[in-house]
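Trainee: attaching a predicted model along with its sequence, questions to come.
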Amino acid sequence: MDEVEVVVAHSERATLRVGDVFLKVDADQARIDVEVEAMALVPVPTPEVLWRKPPVLAIAAVPGTVLGRLGEPSTASPAAWAAVGAVIRKLHDTPLPPRLGRARGLDELTAELDVECELLVTNGVLPADLVTRNREVAEAALRPWTPAFTHGDLQIVHVFVDGDEVSGIIDWSEAGPGDPLYDLATLTLGHEEHLDDLVAGYGTDVDLDVIRAWWSLRSLLAIRWLAEHGFDPTAPGCEVDVLKSRM
């Protein structure tokens, strides 16, 4: 009998692996609805949905290996990173989904960022100068953008490659209208050395300063949540190091 592997678990959701089957347990059925619908709409490789019985979604494992991990060097080739860029471009060129979520407005995002920055300093989580500098860098991301069909949580561990080809993209629960550069920034967070390869495959219309701004913005928003849910944003190469690299 296959062992049960806990892939990720916190108060919001959990993912278990049993052999070649992943079981996603999520009390928020809206997130599962988004995931299933998004995978049916996108023209990119996604896992096969095996069955669904709330609050559990069962999906098949995708072939290949993850593109990389935050805090560790990616061993994927430049060609693989370029292939990922081309697949993400296909996603962003897909017509916007009619029912999947909504894009956060600039005012909402700015207010959330300001609150988070204040809490990081007031609670002594990060030095004030580190927060202030990255808040300044993040400003470049706070501009109008044309919404595209985005993954919404395109972490490097959510992309699988087999050789130089993309074999699957997983975890679509945050999919919906968004800033396409946010997807590119999320994927390259902590892996700046692969940004040029990714963009080579993605194509034109990429403002690298905005991607760098999203690195700061995403990290500032994520650090407190990560710490409160059992993750370590201070680990080498992770969110705190990303912020320090902007100094």
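Mentor: Thanks, I have the structure now.

Trainee: contacts, neighbours, all on C-alpha from now
Mentor: Noted.

Trainee: ranges for the helices of the chain?
Mentor: Under the criterion DSSP state H, the chain contains helices at 29-41, 78-92, 106-122, 128-138, 180-188, 195-202, 208-228, 239-244.

Trainee: quick one: those helices as TSV, columns for mean neighbour count too.
Mentor: Shown next, in TSV, are the helices of the chain (neighbours: other C-alpha atoms under 10 Å):
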stretch	mean neighbour count
helix 29-41	17
helix 78-92	22
helix 106-122	14
helix 128-138	17
helix 180-188	24
helix 195-202	20
helix 208-228	20
helix 239-244	20
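
Trainee: quick one: which of those is nearest P147?
Mentor: Smallest distance to P147 across those (C-alpha to C-alpha): 7.2 Å, for helix 180-188.

Trainee: residue contacts, D28?
Mentor: Going by C-alpha atoms under 8 Å, 6 or more residues apart in numbering, D28 touches P55.

Trainee: next: R104.
Mentor: Contact analysis of R104 by C-alpha under 8 Å, 6+ apart lists G178.

Trainee: before we move on, back to that, could I get the helices of the chain as TSV with distance to P144?
Mentor: Shown next, in TSV, are these (distance: least, C-alpha to C-alpha, whole Å):
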stretch	distance to P144
helix 29-41	24
helix 78-92	17
helix 106-122	7
helix 128-138	14
helix 180-188	12
helix 195-202	21
helix 208-228	11
helix 239-244	24
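
Trainee: of all those helices, which one is nearest F160?
Mentor: Using C-alpha to C-alpha, the helices of the chain put helix 78-92 closest to F160, at 9.0 Å.

Trainee: same for that closest one, what does it pack against?
Mentor: strand 148-150, strand 165-169, helix 195-202 (3 or more C-alpha pairs under 8 Å, 6 or more residues apart in numbering; DSSP states H and E).

Trainee: take the one below as the second:
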Amino acid sequence: MASVAEVEVVVAHNERTVLRVGDMFLKVDADEARGALEAEAMALAPLPTPDVLWREPHVLALAAVHGAPLARLGQPSTASPTAWSAAGEAVRALHDAPPPPWPGRSLDDLATRLDDECAWLVTNRVLPTDVVTRGRRVAEEALRPRPPVFAHGDLQADHVFVDGDRITGVLDWSEAGPGDALFDLASLTFGHGERLGDVVAGYGADVDLDGVRAWWCWRSLVAIHWLTEHGFDPFAPGCEVDVLRSQV
């Protein structure tokens, strides 16, 4: 009897489920518009992306890409400095491309989210008030007007796949749109700050490092609530709380 591919649950929560069946990934999204945007963003991006096999309402089928993630949050990266520099070069190519035609997230919305999440952290005593206050002070530096670029919007290191020193694919484009270049650089190096120099070397431009670190704090503060409610642990070594404390 021929072998049957197993169904692997990659991610599962009440907003999105990702399944792997052989060399195909099925992304089931509660928000149909998010799947449509992801497919369009991949078509526009000047980077290697997964092939779209088919799309139906709420479901996007993607081909697997070769290689392995550049890194995973909370784990040491085994990728070479050259691979990290290649990731920086790829991000620069994306940022040099024309921004997509849909609107990005406004600074007012980002500031409101920071306010709300900091209030939740303090009210529920998730973190000491002084840590939240100092982290918020740093994070507010990220919320400065900057020229929008074609931003990935969720460029975590485990969304960038490499084979040796070569970028083979960039995944998860559902947050793509006009945005701050520093946010992408911060997302890529989040929890792997020691690799920031390699990424900047590949990016090949002056980078506001304080702005990157400010986005590290912003992401830490706004993510903790969602993560705890969806079964993830932001207090795990090397994850959101550790990143926040390292900056404050």
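Mentor: Thanks, I have it. Note that this is a predicted model, so its numbers are computed, not measured.

Trainee: superposed, what's their TM-score?
Mentor: For this chain pair, the superposition-based TM-score is 0.97 by TM-score structural alignment, normalised by the length of the first structure; 245 aligned residues with a C-alpha RMSD of 0.9 Å.

Trainee: one step back: out of the helices and strands packed on helix 78-92 of the first structure, which comes closest to W81 of the first structure?
Mentor: For W81 of the first structure, the closest of those is helix 195-202, at 5.0 Å, according to C-alpha to C-alpha.

Trainee: distance of the closest residue to I224 of the second structure other than its chain neighbours relative to D130 of the second structure?
Mentor: In space, not counting the residues next to it along the chain, I224 of the second structure is nearest to P234; the distance is 5.9 Å by C-alpha to C-alpha, 6 or more residues apart in numbering. Distance, P234 of the second structure to D130 of the second structure, by C-alpha to C-alpha, to the nearest Å: 18 Å.

Trainee: possible to save the helices and strands packed on helix 78-92 of the first structure as a markdown table with distance to M39 of the first structure?
Mentor: Putting these into a markdown table (distance: least, C-alpha to C-alpha, whole Å) gives the following:
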| stretch | distance to M39 of the first structure |
| --- | --- |
| strand 148-150 | 12 |
| strand 165-169 | 9 |
| helix 195-202 | 20 |
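
Trainee: for A38 of the first structure, which of these is the nearest?
Mentor: strand 148-150 (9.4 Å).

Trainee: average gap between the closest one and the second structure?
Mentor: Here strand 148-150 of the first structure, set against the second structure after superposition, deviates by a mean of 0.5 Å using mean C-alpha distance after the TM-score superposition for the first structure.

Trainee: centre of the chain versus that strand, how much separation?
Mentor: 13 Å (C-alpha atoms, centre = their mean, to the nearest Å).

Trainee: then stretch 152-168 of the first structure?
Mentor: 11 Å.

Trainee: so what touches it?
Mentor: Residues contacting stretch 152-168 of the first structure (C-alpha under 8 Å, 6+ apart): 44-47, 62-70, 76-77, 79-81, 83-84, 87, 169-172, 174-176, 178, 182-184, 186-188.

Trainee: list the buried ones in it?
Mentor: 152-162, 165-168 (16 or more other C-alpha atoms under 10 Å).

Trainee: any idea how far apart the tips of it sit?
Mentor: 16 Å.

Trainee: any idea which residue sits dead centre in the second structure?
Mentor: With distances taken as C-alpha atoms, centre = their mean, D154 lies nearest the centre of the second structure, 2.5 Å away.

Trainee: gap between that residue and V132 of the second structure?
Mentor: As judged by C-alpha to C-alpha, D154 of the second structure and V132 of the second structure stand 23 Å apart.

Trainee: and P147 of the first structure, how many residues sit next to it?
Mentor: When neighbours are defined as other C-alpha atoms under 10 Å, P147 of the first structure has 15 of them.

Trainee: give me the distance between the closest residue to it other than its chain neighbours and L184 of the first structure.
Mentor: Once flanking residues are discounted, P147 of the first structure sits nearest to G178: 4.8 Å by C-alpha to C-alpha, 6+ apart. According to C-alpha to C-alpha, G178 of the first structure and L184 of the first structure sit 12 Å apart.

Trainee: can you check R135 of the first structure too?
Mentor: Where L184 of the first structure is concerned, R135 of the first structure sits at a distance of 20 Å (C-alpha to C-alpha).

Trainee: also L109 of the first structure?
Mentor: The spacing between L109 of the first structure and L184 of the first structure, counted by C-alpha to C-alpha, is 18 Å.

Trainee: now do the contacts for the residue mapped onto W84 of the second structure from the first structure.
Mentor: Using TM-score structural alignment, the partner of W84 of the second structure in the first structure is W81. Applying C-alpha under 8 Å, 6+ apart, one finds that W81 of the first structure lies in contact with L67, D164, H194, D197, L198, G201.

Trainee: whereabouts in the second structure does stretch 173-181 of the first structure align?
Mentor: Taking TM-score structural alignment, stretch 173-181 of the first structure hits residues 174-182 over in the second structure.

Trainee: quick one on the thing from earlier: and for the aligned residue in the first structure for the residue nearest to I224 of the second structure, the neighbour number?
Mentor: Using TM-score structural alignment, the partner of P234 of the second structure in the first structure is P233. For P233 of the first structure, the neighbour count with other C-alpha under 10 Å is 20.

Trainee: got it, and E194 of the second structure?
Mentor: E194 of the second structure is flanked by 10 other residues according to other C-alpha under 10 Å.

Trainee: quick one: residues contacting it.
Mentor: E194 of the second structure neighbours (C-alpha under 8 Å, 6+ apart): none.

Trainee: great, nothing more from me.
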